[in-house]
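*Asks:* Next input, structure requested:
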Amino acid sequence: MPKSSHSDMSASEKRSLRERLRPKERKPAVRWLLTVLLLAAAVLGLHMLLQMIGTLDFSRGRFSSYLHVPKIYLLNLLPVALLVAFTYFATNRAWLGFLIPSVLLFVMDFVNYFKVTLRGDPFVAEDFLTIGEGAGIIGQYTLHFPAMFFVGIALIAAGTIVLHRWARGRMPKKRWWLRVLALVLIVLLGFGAWELWYGNTDLYDSMMEANTSLFNVWKDAENYASKGFVYSFLNSLAEAMPQKPDGYSARKAEDLLSAYPEADIPEGQRVNVIATMLESFSDLSVFGTVSDRFVQDPYADFHALQAESYTGTLISDTIGGGTINAERAFLTGYSYPQPRYRRDTESFVRYFLEQGYETEGSHPGYAWFYSREKINERLGFETYHFLDGYYENLLTDENSLDGHPNDETFFAERAESWEVRDPSKPCFSFSVSYQGHSPYADDTLVWGETYIPHEGISDAAYYTVNNYLGSVASTGKQLAAYVDSFRDDPEPVVLVFFGDHKPTLGAGNSFYEELGVNVQEGTAEGFYNLYTTPYLIWTNDAAKAVLGRSDIGTGPTISPCYLMSVLFDCCGWEGPSWMQLQRQTRAVLPVMQSRGMYLVAQGSAPTASQGIALLTYTLSGDALQAKQNYAIAEYYVRRIRPTQS
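*Replies:* As a prediction, this is how the structure comes out:
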């Protein structure tokens, strides 16, 4: 049977139909202009989509907050533009130039979203090293895809179709060299941007408070989100590949550490170690212009404890904040700046754990603050209690300080926790108090006591300083009661107390000046006065008997990173090889401060005046070599994975 004349198209009709469906061929100038405009619009659209996903809650308020910080907006836009441009010139297709980067960044942004939702941690470059572990963790959860996930897929698909249909500008094959030149220029721009901005961790950290209106930057994931996902992820590359110290090699680090063989705590000397870092605790009575004003001594209880302890001075890295620096320096021995602890990390906590100790502690603050809940686990703590779900249950109207328990409740809980511990193994405990936290009211006497009279100082200074001293006096009283609870304990116990940093007193620390204390950082005396805090190590009779020693007196002036090694000295323990190398460095260079100030040892521990005289910004000879070796060993130790997690 013959075919119908209209049942099928002729070849010419098919060609005609294809020509009608084919995109209209435009003049080269128009074609290129349309391609550039559409690609630019696609880049902006992709950037906005990524920013919206990166807010974590897809809110317009958070999204618009990026627009109010141009630096953050541009630092997130530039990598997207460079990546799209690179892919375009590599493929010579606008739609591929958009699609490939879009899929890659979209997936990464949602990996970050799900990781924060399920684990509380942001997605960082170092996660690629543990991708199998991460996939296993994700597999334990049921993922709930938000509507934005499907909206994003639809937008990327629509953008790809539009570019495929109308963005037809391509480089002729005979001008391949132009594509190569463009690719080279984009790579050079990328390297330049990395050197200036994305690899600059100091710049990233300095922007912590740039976008705080709707983000809680004290939560690691929200601090990450506040700067935009793309910028934060690129900066995490710098964190995953930190600059190696001068002269570094793994062989060099291993040689340095191998000179000090690992040493266990002797079986018969495994005393319990209980350390407490005291929020903003500092002894202002060391300044004669302050102590001469006292109408009553807020440090009486603390000084009584010092008289029966081994006590010295820390030169901290911060003032009025940055609690975490002293805290983690003590727990790890790492100097400033501290790593971000994205994974399990070598620490002295882990050393105690491997020695058969229980490792525990508490802090009556929020678990998310400084990401303590996650990071303490990575340091080797088996249990750690926070305000959330624990101390909040102990709160009453009488013991609450801005929603946190006071030191009386805090130390009572610590004493009770000791009583109910597992006595079958020794304990390493580290806790952080809250009571001394600023601000200190400047219009009323919170503690109802006067320690400094009003004469000669402003109203604000009178109230602020007396409120700080009232808190200190209360802490000293609680310390005395806490120590008394261990005096007759048959279990051997060594207690450690230290302040994290000095308090901020007045704008620009002006209240120190009103009290006649030099805190000008441009002078050695001002620097010393502003950054020093006390530490003390107290040993009960049972521990003295076990250790066969009783250290009482003046200890060295040191950086917080050395404090654990001083504690081991008091116990007569050698410790891990990293600590033994620390001990040798401490003998030459006892202070390495974040602002580049050093204290070079000259025999025994210096007095305050001697310590001020020995402060320096320059190093040479043995001190310089000790610092370089320390940096090499530290880089190696904190970059390797622990043997036990």
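*Asks:* going forward, measure contacts and count neighbours with C-alpha atoms only.
*Replies:* Noted.
*Asks:* Report the distance from the lengthiest helix in the chain to the chain centre.
*Replies:* Scanning the chain for the helix with the most residues, using DSSP state H, yields helix 459-487. In terms of Cα atoms, centre = their mean, to the nearest Å, the centre of helix 459-487 is set 29 Å apart from its chain centre.
*Asks:* Buried ones in that helix, by neighbour count?
*Replies:* 460-479, 481-483, 486 (16 or more other Cα atoms under 10 Å).
*Asks:* Mind giving me the packing neighbours of that helix?
*Replies:* Packing contacts for helix 459-487, counted by 3 or more Cα pairs under 8 Å, 6 or more residues apart in numbering; DSSP states H and E, involve helix 300-306, helix 407-419, helix 510-514.
*Asks:* Please pull up the helix or strand immediately following the longest one.
*Replies:* Next along the chain after helix 407-419, taking DSSP states H and E as the criterion, comes strand 427-432.
*Asks:* name the helices or strands packed onto that next one?
*Replies:* Using 3+ Cα pairs under 8 Å, 6+ apart: strand 427-432 touches strand 272-278, strand 358-362.
*Asks:* Next, the second sequence, to be compared with the first:
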Amino acid sequence: MFDQGSRMTLSARRIGAMCARRGVVVSGAVFIMALVSVGLVWWLDPALHGAFDTALLWRNALPVFLLILLIYGLGGRALLALLLGAGFTWLVFEVNAIKEFNLNEPLMPGDLVLWHQVLHNMGFFAHYAGHRLALLLLALGFAVMLWGAWRLERRWRRPGRASRMALAVLSLVAIITLYRGNGFWYEAYAGETSIRFQLWSPIDNVQHVGFMAGLVRMSQRVRIALPKADQSLVEEFAARHAEDLQARTKRQPPAELPDIVVVQSEAFFDPGVLKGVDFDQFVPNFGRLAATGITGSLTTPTYGGGTIRTEFETLTGYPMEAFPTIVYPYYGLAGAWMPSVPRRLEALGYSTTLFHPFRSSFWNRRQVMPELGFQHSYYRGSFAGAARAGKYVSDHALFDFVLAHLDDARHDPQYAMVITMENHGPWDSDAGALANVLDGHPLPQGLSAAGTQELTYYLSHLVNGDAALGDFAKRLLARPRWTVLLFYGDHLPALPHAFADLGFDDDGAEVEEHTRYLLVSNRPLTPRTMNLSSYELPGLLFDTAGLPEDGYLALSSVARQAWEQDHYRHGPEYGQVEFNGARLEVSCRRKLDAAGRCGEGKP
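*Replies:* Here you go, the predicted structure:
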């Protein structure tokens, strides 16, 4: 009996000693994870390389540490958790660097809606990464390291099941509450004594406070939600301009409705805004056409990418600035009924068609475009045999396809929305044989090797696309049917080296520069210059064609007209009228009535 009790006591001591050793191992592992997290963010984030700031350092390291701790709690293998956490953190920083380079903005919470887009379009996004073979080899090497860590890490080093569950639950709750800004987390990242972060300038702020801290701060503040509209502001404006609103609403459409063709040209802008480059030097056909119609600079809500932001504005008339928490409008905003341009034209008897020689799933267009009123759509599958210029279907081939469709159309008036792809980025590639189109178009002086490569690729496609525009407009406007052509660029391309080498005439930043638009017709049109924002293009289009306007579209057109007459004293007020009118119409999902209130009729 005595021997048995001694053995039991000895076993208890051994178990206690083993638990103590495991506790020490776990504590040591957690401490090492914390140190690795700090070192990792300091190494990866240039924003932390200046003066040593412990407050910024721990706020940036905390999200990484919690991720590694979660993996450790789920698997119980410290080395594997460190490798996985560090690898994922490095990948996020690399993706953020690519986005900052091409779009001049960091990864943001709204980008999470695109995860399935990235998975289903890896080939497309891989173009932006460069050195794809090296990346593949790196991924294979990392997978081998993970396998080795999984096999070699000793099982006795793993914490017990209860400890692992506690670590996993604790870290998961901390991650969720951290990014939601619950409790003391909000004070830690947004309180009076914490980091200063201005939500309206994400790129400047993450470069100041660090990427991880900035991402947490944006997540705490940003939700996909509609801001509350100031209805009284809209109603007061509508009351002061009741006569103008009624005139637009009751305007009778012309007896002959024109065919309307809208071309959204990928990354089109006139390099004449660059130092050492003349306007129309690389786009002579655009310049010739613009001189015969309505033209001007165009302010768009994006740079380097994010095409659907400009696209959404020109299809609805709603300014993206009215919805500051929504980064990608085809996710969470345009997924239901809206009184868009295609829907208004459909009600007048138009046949509405979309042409885009790329995947229908990209940017969620397959689901959204029918909601926005498109009856017919032609995507990449319809252009299987079309000629390409570089990676994508050429503008020449796309325009030929559109003309063939218009020639085969019935007698109904046609509305065609054409979204080009030829000059899509990245623009740091070899232009190949297409560079021959630059013969007679010398590049400006002062370019570095990287800037020369960027500008050669971009301008080759720009000149090629301009020739396609000239041919398209000539044939389109030669048709006997009344036709209106609206052509515009969705955003400037991301040419960071070329832009830095040359600079802009106004010494502004690339994100502050404008693209251009033109509106021409084969019926008499008074040439004039009007500088607009892309959300004002629908109003210009309806005014030019003499079509009735209602709801927000009428309100926006009257606000634009009032701004032209009195923008020195009340310009900002008119902008707020448009923003709040858009919020009001979207939130109530009804067209605004002539009094600036939600209409009673159902969509």
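*Asks:* Let me have the helices and strands packed on helix 459-487 of the first structure in JSON lines, extended by mean neighbour count.
*Replies:* Shown next, in JSON lines, are those (neighbours: other Cα atoms under 10 Å):
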{"stretch": "helix 300-306", "mean neighbour count": "17"}
{"stretch": "helix 407-419", "mean neighbour count": "17"}
{"stretch": "helix 510-514", "mean neighbour count": "18"}
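*Asks:* Relative to Y73 of the first structure, which of those helices is closest?
*Replies:* The closest of those to Y73 of the first structure is helix 510-514. By Cα to Cα, the value is 36.5 Å.
*Asks:* Can you give the contact residues for whatever helix or strand comes next after the closest one?
*Replies:* Downstream of helix 510-514 of the first structure, the first helix or strand assigned by DSSP H and E is helix 524-531. Residues outside helix 524-531 of the first structure that contact it (Cα atoms under 8 Å, 6 or more residues apart in numbering): 314-319, 501-502, 517-521, 612-613, 615.
*Asks:* which element follows the helix or strand hosting V118 of the second structure toward the C-terminus?
*Replies:* If you go by DSSP H and E, V118 of the second structure is part of helix 115-120. Sequence-wise, the next helix or strand downstream of helix 115-120 of the second structure (DSSP H and E) is helix 122-129.
*Asks:* That following helix: which residues count as buried?
*Replies:* Y128.
*Asks:* give me the stretch of the first structure that the next helix or strand after that helix matches.
*Replies:* Once helix 122-129 of the second structure ends, the next helix or strand along the chain (criterion: DSSP H and E) is helix 132-152. Using TM-score structural alignment, helix 132-152 of the second structure corresponds to no residues of the first structure.
*Asks:* what's the angle between helix 132-152 of the second structure and helix 122-129?
*Replies:* Angle of helix 132-152 of the second structure versus helix 122-129, following axes from the mean of the first three to the mean of the last three Cα atoms, to 10 degrees, is 100 degrees.
*Asks:* which helices and strands does helix 132-152 of the second structure pack with?
*Replies:* helix 78-103.
*Asks:* so where do the strands sit in the stretch 501-603 of the second structure?
*Replies:* Taking DSSP state E, counting those that start in this stretch to define them, one finds strands in the stretch 501-603 of the second structure at 515-521, 528-529, 532-533.
*Asks:* just these: most buried one?
*Replies:* Mean neighbour count, computed with mean count of other Cα atoms under 10 Å, is highest for strand 515-521 among the strands of the stretch 501-603 of the second structure, reaching a mean of 24.
*Asks:* That one vs the first structure, average distance?
*Replies:* Compared with the first structure after the fit, strand 515-521 of the second structure shows a mean deviation of 1.5 Å (mean Cα distance after the TM-score superposition for the first structure).
*Asks:* What range does that strand cover in the first structure?
*Replies:* Aligned by TM-score structural alignment, strand 515-521 of the second structure corresponds to residues 533-539 of the first structure.
*Asks:* re the thing from before, residues making contact with the helix holding V118 of the second structure?
*Replies:* Contacts for helix 115-120 of the second structure (Cα under 8 Å, 6+ apart): 125, 361-363.
*Asks:* could I get those as JSON lines with secondary structure and distance to N531 of the second structure?
*Replies:* JSON lines is the format used below for the contacts of helix 115-120 of the second structure (DSSP: H, G, I helix; E, B strand; the rest coil; distance: Cα to Cα, whole Å):
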{"residue": "F125", "secondary structure": "helix", "distance to N531 of the second structure": "34"}
{"residue": "S361", "secondary structure": "coil", "distance to N531 of the second structure": "33"}
{"residue": "F362", "secondary structure": "helix", "distance to N531 of the second structure": "31"}
{"residue": "W363", "secondary structure": "helix", "distance to N531 of the second structure": "28"}
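*Asks:* Taking the residues you listed together, which two end up most distant?
*Replies:* Most distant of the contacts of helix 115-120 of the second structure, by Cα to Cα, are F125 and S361, 14.2 Å apart.
*Asks:* quick one on the thing from earlier: and the helix holding V118 of the second structure, how far from the chain's centre?
*Replies:* Relative to its chain's centre, helix 115-120 of the second structure lies at 14 Å (Cα atoms, centre = their mean).
*Asks:* separation between N235 of the first structure and S510 of the first structure?
*Replies:* 36 Å (Cα to Cα, to the nearest Å).
*Asks:* Most neighbours among the contacts of helix 115-120 of the second structure, which one is it?
*Replies:* W363 (18 neighbours; other Cα atoms under 10 Å).
*Asks:* Endpoint to endpoint, stretch 196-203 of the first structure covers what distance?
*Replies:* 9 Å.
*Asks:* Sorry, wrong one. I was asking about stretch 329-348 of the second structure.
*Replies:* 26 Å.
*Asks:* before we move on, what about stretch 258-267 of the first structure?
*Replies:* Using Cα to Cα, one end of stretch 258-267 of the first structure lies 23 Å from the other.
*Asks:* Show me how far that stretch is from its chain's centre.
*Replies:* Relative to its parent chain, stretch 258-267 of the first structure has a centroid offset of 30 Å by Cα atoms, centre = their mean.
*Asks:* Can you pull out the residues in contact with that stretch?
*Replies:* Applying Cα under 8 Å, 6+ apart, the external contacts of stretch 258-267 of the first structure come out as 355, 573-578, 580-581.
*Asks:* Good, we can wrap up now.
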